[in-house]
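Student: here's a sequence, model it:
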Amino acid sequence: MYTITKGPSKLVTHRRTAWQQVERQLDGGQAGEGGPRPVQYVERTPDPRLQSFVPIDLDEWWAQQFLARITSCS
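Tutor: Next comes the predicted model:
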């Protein structure tokens, strides 16, 4: 099992807070402390090779891995 110590936990919290601020700004909120607003990149001409691409749900994937480990240990 993995253990999250205080240092990495603070880093995760900092990154989550920073990302939430970016999301608020992208959704039309105010820019942080008079700084520039984030720029969201949008592909104008999508690559035709990627039309069949389906993103994977990492939460679901990790849940499946976890259940597979539990099942194999039983």
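
Student: C-alpha from now on. contacts and neighbour counts both.
Tutor: Fine.

Student: quick one: residue 18 and residue 6, what's the gap?
Tutor: 18 Å (CA to CA, to the nearest Å).

Student: try residue 70
Tutor: For residue 70 relative to residue 6 (CA to CA), the value is 27 Å.

Student: please apply the same query to residue 71.
Tutor: Residue 71 is 31 Å from residue 6, by CA to CA.

Student: this one as well, want them side by side:
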Amino acid sequence: GAVCRCFNWRENQRTELTEDTTNPIIDIESITKEQAERAEIAIREIQRLCKDYFGVEGELQTLTADHPEIVIAK
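Tutor: Okay, the predicted model is just below:
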């Protein structure tokens, strides 16, 4: 699921999304191949909506067992 939608807004002030948020990270997890396919569709739709509604072109990165980390630049 989309962690920001389900957890961040109500669980922790440090990670909640607000009007002042400038660099959010949206995490969608999957375990099975079917979940990964649905996750790919979902994250691309979130990216499209962010561009359409907020004028933001998001950057997509995927973590896997073979690619376990990413660099987050400011």
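
Student: what would you report as the TM-score here?
Tutor: The TM-score (TM-score structural alignment, normalised by the length of the first structure) is 0.33; 29 aligned residues with a CA RMSD of 2.1 Å.

Student: buried stuff in the helix or strand where residue 53 of the second structure lies?
Tutor: Assigned by DSSP states H and E, residue 53 of the second structure falls within helix 33-54. Of all the residues in helix 33-54 of the second structure, those buried under the rule 16 or more other CA atoms under 10 Å are 39-40, 43, 47-48.

Student: output the contacting helices and strands for the longest helix seen in the first structure.
Tutor: For the first structure, the longest helix by residue count, based on DSSP state H, is helix 6-26. Of the remaining helices and strands, none touches helix 6-26 of the first structure by 3 or more CA pairs under 8 Å, 6 or more residues apart in numbering; DSSP states H and E.

Student: returning to what we had before: now for the buried residues of helix 33-54 of the second structure, which pair is the farthest apart?
Tutor: Farthest pair in the buried residues of helix 33-54 of the second structure (CA to CA) is 39 and 48. Separation: 14.1 Å.
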